[in-house]
Structures are given as structure tokens and as C-alpha cells.
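Give me a model of this one.
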Amino acid sequence: MTKRVAVAAWCPCRYGGRLRKRYPQSQFTDQPIADTRNSVGAIVAISADSREGVDALAAKAVEAGGSETYDPKDLGFMYSRAFRDLDGHHWEVVWMDQAAAQSGPPEH
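Next up, the predicted model:
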């Protein structure tokens, strides 16, 4: 029996929406697919425009059934939150102060 994997992609077209289609696993990899209940197959990081944007996106993910991975991290120059989606994939939402990004991390 051929294993099949779902491929989801966000379409930024004018109608928006998610496209989903199933393909044979062998089309993408010959390695086993990660069981995201017990391991991390990938960490997807996305940037927000503000701390409030980080909080809003993470809150929407949790409201939709995701689970928060860790407490919010506030490093002053960078703020992040993380969650797992319904399939167990790990997501990080990050905001970074642009001035800090230009000057580099603070000295420790």
C-alpha cells in the first residue's frame, strides 16, 4: 500500500484560502514521516509586526485547538510565543525590534 501525505499551501491570491491535496509520500521523501505526537519534524517560524501581533496570532491558534508550547519569551529586543497546531507541528511567532536587529544582540 502506498502511503499518502497531505500537502497544504497558503494561497495569497485574491480569493485567499488553503489548498490541500494528497500525494504519494514517495514523491517528496523516502524517509519516514515524523509522528508529531512524539517528535518534531520541523519548526516553522513566522514574523509579526508587533508584540501585540505575536499575542493575537498565538491566541487565535490556541482558540482554534492548538496548544501553547511554552510561556511567552520576552528578551527585550525580541518577543516570541510558540504553539503546536492540530497536527502537532511546532510554530514560533516572533517580533524583533528593528533597531536591535541592526545593532546586534545585547552583550551578556
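
C-alpha from now on. contacts and neighbour counts both.
Fine.

now the strands for the chain?
Ranges of strands in the chain, per DSSP state E, are 4-10, 18-24, 43-47, 67-74, 78-84, 90-96.

just the angle between the biggest helix by length in the chain and strand 43-47, please?
For the chain, the helix that runs over the most residues, judged by DSSP state H, is helix 51-63. Per axes from the mean of the first three to the mean of the last three Cα atoms, to 10 degrees, the angle that helix 51-63 makes with strand 43-47 is 140 degrees.

please give me the structure for this one as well, since I'd like to look at both together:
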Amino acid sequence: MGISSDGCPSLEWAHATGTGIQNGTVQSHVLFFTNTGSYLGTATSDAYSYTSVVGASDDSVTVRYRWLSPDDANCCPSNESYVTFTLVGGNTIVPDGQFPPRP
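You can find the predicted model right below:
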């Protein structure tokens, strides 16, 4: 599980990863919290494989999503997108970017 970096950013995050047999079967969620401990929800309603947090600031978190094309090996997804989640008004997360197709 990954977590927010040191300090006390306004938007905290945790990356919860499940178990699986291959990279393509391991699914995960990114969870968001305020720095006062309030749970804000997950980045997506569905869990996805190949998900990682690639950047964070005081009030935003950037998540990279990757997914397989039909001819891809489980090790090597050829598709990717990025979504930046920004905390607005202290309790609302606004996403900006392209989400992967639903699993």
C-alpha cells in the first residue's frame, strides 16, 4: 500500500492493492482523505489493474491508469491515461483527465 508523502497536505491518499496471480489480475483503489482524517472516497467506483499514483501536491493527486489491449501480454499494457484529482472547498474532489474503460 502506498500513502501520502511526509508533511500534512490538504488532500491525503492511500493506494490499496489487492492480490492476484498476474499483474493483470491485481486490482487496486486510490482512496482520498482530508488532512483532518475525513474519508472522501475512492478515485473510481471500480478497482483497476496497473494503477499508480505518479504525483501529488498539497491539494491534488495524479493517478496513472494502464490497461491491456487484446494482444498485450499481462506484463505490458499498451494503453495509459492520467487523471488529476483536486480537492475543492475542503471536501469535494474534482477529477480532470481520461479514465480507463470500465473493467
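
Please state their TM-score.
Counting by TM-score structural alignment, normalised by the length of the second structure, the TM-score of this superposition works out to 0.31. Behind it: 44 aligned residues with a Cα RMSD of 3.2 Å.

quick revisit: can you lay out the strands of the first structure as CSV showing mean neighbour count and distance to Leu57 of the first structure?
Listed next are the strands of the first structure as CSV, based on neighbours: other Cα atoms under 10 Å; distance: least, Cα to Cα, whole Å:
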stretch, mean neighbour count, distance to Leu57 of the first structure
strand 4-10, 12, 16
strand 18-24, 11, 17
strand 43-47, 12, 10
strand 67-74, 14, 12
strand 78-84, 22, 9
strand 90-96, 20, 8
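
which stretch among these comes nearest Asp55 of the first structure?
strand 78-84 (7.4 Å; Cα to Cα).

and after the helix or strand where Val54 of the second structure lies, which helix or strand comes next?
Secondary structure assigned from DSSP states H and E places Val54 of the second structure in strand 52-56. Toward the C-terminus, strand 52-56 of the second structure is succeeded by strand 60-67 as the next helix or strand (DSSP H and E).

Tell me which other helices or strands that following strand touches.
strand 11-17, strand 48-49, strand 52-56, strand 79-88 (3 or more Cα pairs under 8 Å, 6 or more residues apart in numbering; DSSP states H and E).

Between strand 67-74 and the longest helix of the first structure, find me the angle.
Going by the same axes, to 10 degrees, helix 51-63 of the first structure makes 160 degrees with strand 67-74.

Which residues outside helix 51-63 of the first structure are in contact with it?
With Cα atoms under 8 Å, 6 or more residues apart in numbering as the test, helix 51-63 of the first structure has contacts from 47-48, 67-68, 79-83, 85, 93-95.

Buried residues, it. List them.
Neighbour counts over helix 51-63 of the first structure (16 or more other Cα atoms under 10 Å) mark Arg51, Val54, Asp55, Ala58, Ala59, Ala61 as buried.

if I look at the last one, how far off is Leu19 of the first structure?
Ala61 of the first structure sits at a distance of 19 Å from Leu19 of the first structure (criterion: Cα to Cα, to the nearest Å).
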